[in-house]
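Engineer: After the sequence you'll find the predicted model.
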Amino acid sequence: MPFRVMLSRAAGFLCIITISLLQPHKVQAQLSFGGYAGSHYAGIHGVPSNPASAAATHYKWDVNIGGLDASVGNTYARFPRSIILHPPDSTGAMKRNVNYFLDSAANPGKKQFGWGNMDVMMPSVLYSIDENQSVAFTWRIRAMGNVGNVKTDVANFFGLDFPNKQLIGQNYDMELANGSFHWWNEFGFTYASVIKDDGEHRLKGGVTLKLLSGIAAGYAQVEGASFVMNAAHSADITRGTMKMGYSQGLNDWEKPTLSNYKMFGNLGFGMDLGIVYEWRDEVDGLQGYDDDQWNPEADDYRMRLGVSITDLGGITYKKNPNSKDLDLRTTGIDPSNIGIKKGEGWQQYYRRISQYFTPIASKDKFTMNTPAALNVMLDYNVDGRIFVNAKGVMALTSGKSDPSKTYAMTQLQVTPRIDGQHFGAYLPLEINAHGQFDAGVGFRAGPLVIGSSTMLSNLFQKNKNRMDGFIALRIVPIRFGQTKLGCPAAQF
């Protein structure tokens, strides 16, 4: 789907919710690689979560050939498995309570959210300078969309038989509702090193400096809006403003979508910072690897604690002049006029919609922040083969004060795992800020990593509102020679 269409739906959804018109099509970052990224065998795939993890690993080098991590979800609508596997030709053909089910009975004040995230790791490499220092290069192509803060009563106004004559005369307030999307390219240059090592305690630090290039971005935020539907084709908006912007490049969008990818357009800068502390005692199982394995005692820890701040930075875009901030106050507006009409282009749409509202002066540029997050990870070594990992992600930006942001999702994940030199199995259990619980499964077999953080929970849910998956292929220096006795982890 072209990104300008995605913006159309997100912006239209917010408009609608404020003004009274379209139907909500819901489209934040997810914990990457479902518990596997916290493994001491993650190598290059652990660097995006914490750059310090690159230092003092078992790998002299580690190359990612290609990887994909994607997720999508929302809190308002659920869909049966049949629709997910065989989607209809158009959304207009979908029937409520047959093809989708809405959270219409929720507390009217409850806020509804939607998100989508895709992270493609292109060829990337980690190289150990020596037993203490490492460098890494990561190339990622990322896309993220957020819609949220929409109260259930407002979502129901547009989602339940709109225009519903039973709702005529009722007032609706929307203090804040926002949506954004961002598609960007990212080159990361990482340096990590052991800062202190006295045998029992080891401290590692790392930094990733990023060169960012923006491909497409857009946002819309409704603030302080109140509206009432007087009749099926007449509504009054008594207060409210909409801040909106999208990048100039969307006006010249080409098909296919990938033809719009530019490696060095709209330059920006970013950074990740991280530290890792390891406490060691005598740990049977992670000692006694083959002498020819690089840095064989690299991960001889009983407990490991990591803290990092990721995705600091942003990209500045030239704002398309047609995407204006608007004073939404108006009377007698027909909600159907706010939607994009069939065959209508972007310039035509914004020229037409601006006639219904009063434009507000705004800057000709905007900065789309990347999804900054605080990451805290605790990894406990049970017996050298069995580990328990806990990781929390706290979003540091939410888009409320500045609408031109993409933002991470606050969540907690606990992953029991079996990890060996050539094989790993992962059972991620997670709960997010919206109270949604998921269970998944992941596997690492030699160079292949595959799994999903929602696979197990989705197997037992008749109707679904979120899903994710990840897959990656690596080149790692694997040796299948003889191993020393008393080394269970090396037997995998």
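Structural biologist: Good, I have the coordinates. Numbering: from 1, shown residues only.

Engineer: alpha carbons only for contacts and neighbour counts from here, please
Structural biologist: Will do.

Engineer: Tell me who's in contact with the nearest residue to I431 once chain neighbours are set aside.
Structural biologist: Residue nearest to I431 in three dimensions, not counting chain neighbours: F437, with 4.4 Å by C-alpha to C-alpha, 6 or more residues apart in numbering. For F437, the contacting residues are 429-431, by C-alpha atoms under 8 Å, 6 or more residues apart in numbering.

Engineer: Okay, one more to line up with it:
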Amino acid sequence: MNILRLLSVLLFLLLSLPFLGHSQSYIGNTLDNNSGVHSLLLNPANVVGSKTKFEFNIISASAFVGNDYLGVDFRDLKNIGDGFSFDSDVAKTPTDRNNFFGNADVLGPSVMFRLNEKSSLGINTRVRTFFNIHNISGLFYESISEGFDSQSDFQTEMEDLSGTVHAWGEIGLTYGRIILDDETSRLKIGTTLKYLGGAGGLFTSSPQLSAAFNSQAGILTTGGTLDYGYTSDFDTENIEFTDFTGGFGADFGLVYELRAKSGVTSDSLYTLKPYKFRFGISVLDIGAINYQDITEFNYNMNGSVSVSEFDEKDIEDVLNDNFQGTEVIGNRSLGLPSSLQGFIDYSVSKKFFLSMHGAFSLRDASTFKANNIINTISVTPRFESKWLSIYSPFSLRQYQSGIMWGVGFRSGPFMIGSGSVLSNLLSSSSKSTDVFIGFKVPIFKD
């Protein structure tokens, strides 16, 4: 396990996930009043007062990946499928502070159901993988990933470099309760308590790292310090969930609905009444997983090395042979991607809605040994009915220029969508993409 493995797995995920067809997460779907279990991923208070009295999720998967260094032309997927090249298939925007990020989210067998008029319960199983790398030189990244053979001279100064890959599973128990329900208002609160099973991770960090490449001499000169480490037996090429490290996490949320008096249709507190305006706020992914026997290295990077050594040795041997370093084995925590999420949902008519959703990381990009989400603001018009919903989100994403535009739909037990598919098909240089798909069994109220 080494720093090159970290860089290579980021590149692999960045380039392969979009083309294999594998969201911060399920973009557009979680605001649907009929989305059931998936709405709990946005706000656990959604478990109560749902339009479904029972729902069983069979399997759902969502993925989100992006960067601010290279852009892909999705309009030419056939040629890209024949083989990917840094030189001809991408548009590059190198800086000293490029960023790469993504996540995969698989929601396994999960249920939600009503307990009584004022409370509901949900149980979910989930497997997640996150990766982030922040403030890395794009040219340095490309050289490490592709080799130095065709690289021209460059010089770069990187500050607050950080990167984390982390995979874990979750078993979540969600409870929600209506604490206010009258003719004009409804207030719901909810929480999800999670048992976490860590499959492992790796991380790297440097407060300052310089690199200068002399192509004629074939020499890479570096300066500064470099930390990296990994959990016991973690392999990015073969992530296994057979030997978990336990931990705990939590989500908290509330949802407020405002109705006109004419919307009251029953004296029952639990009977759904149309809302005109809905607001929700939640804090998600509080917690961390504490791993034992993490191997962590610290290197003084002041020195020079022939790039031919990268062809003959792995990166650990290159570092050990050319730089002074120390190794420490101990217990470390890897933090979850904690975030603050909020939404506003306006009912234009009985079946047409307009919503705004904001997702903001509570982890700074430079936080060591923790993942973070990408700050996003989305506006989504949607049509929804019991058996069919169609939504088209427009999003502004951190590290991205321009508006991301997507479309998705839910038809009975099946859902599919993307928050970026339409903008990717219109752009010649797409720098992020996402997609989701799922199958479930909803049982609606009469």
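Structural biologist: Yep, it's here. Values in this document were obtained by computation on a predicted structure and should not be read as measured data.

Engineer: before we move on, back to that, restricted to strands, list the contacts of F437 of structure 1.
Structural biologist: 429-431 (DSSP state E).

Engineer: on that earlier part again, from D130 of structure 1, how far out is the residue nearest to I431 of structure 1?
Structural biologist: 42 Å (C-alpha to C-alpha, to the nearest Å).

Engineer: Repeat that for G270 of structure 1.
Structural biologist: From G270 of structure 1 across to D130 of structure 1, the span is 27 Å (C-alpha to C-alpha).

Engineer: With neighbour numbers in mind, choose between these two.
Structural biologist: Shown here are G270 of structure 1 and D130; by other C-alpha atoms under 10 Å, G270 has more neighbours (21 against 14).

Engineer: coming back round to it: out of the contacts of F437 of structure 1, which is most surrounded?
Structural biologist: E430 (24 neighbours).

Engineer: residues contacting the counterpart of that one in structure 2?
Structural biologist: Per TM-score structural alignment, the equivalent position to E430 of structure 1 in structure 2 is S395. For S395 of structure 2, the contacting residues are 376-379, 403-405, 419, by C-alpha under 8 Å, 6+ apart.

Engineer: ok, 6 Å please
Structural biologist: 377-378, 403-404 (C-alpha atoms under 6 Å, 6 or more residues apart in numbering).

Engineer: and those residues, which of them are in strands?
Structural biologist: 377-378, 404.

Engineer: now, among those residues, which is nearest to S39 of structure 2?
Structural biologist: Comparing these against S39 of structure 2 with C-alpha to C-alpha places S378 closest, at 15.8 Å.

Engineer: roughly how far apart are that closest one and N2 of structure 2?
Structural biologist: Distance of S378 of structure 2 to N2 of structure 2, given as C-alpha to C-alpha: 37 Å.

Engineer: Between the two, point out the one with more neighbours.
Structural biologist: More neighbours surround S378 than the other of S378 of structure 2 and N2, with 22 against 18 (other C-alpha under 10 Å).

Engineer: sorry, back to before: tell me the one among the contacts of F437 of structure 1 nearest to Y76 of structure 1.
Structural biologist: If you rank these by distance to Y76 of structure 1 using C-alpha to C-alpha, I431 comes first, at 16.9 Å.

Engineer: Can you give me the separation between that closest one and D300 of structure 1?
Structural biologist: Distance, I431 of structure 1 to D300 of structure 1, using C-alpha to C-alpha: 30 Å.
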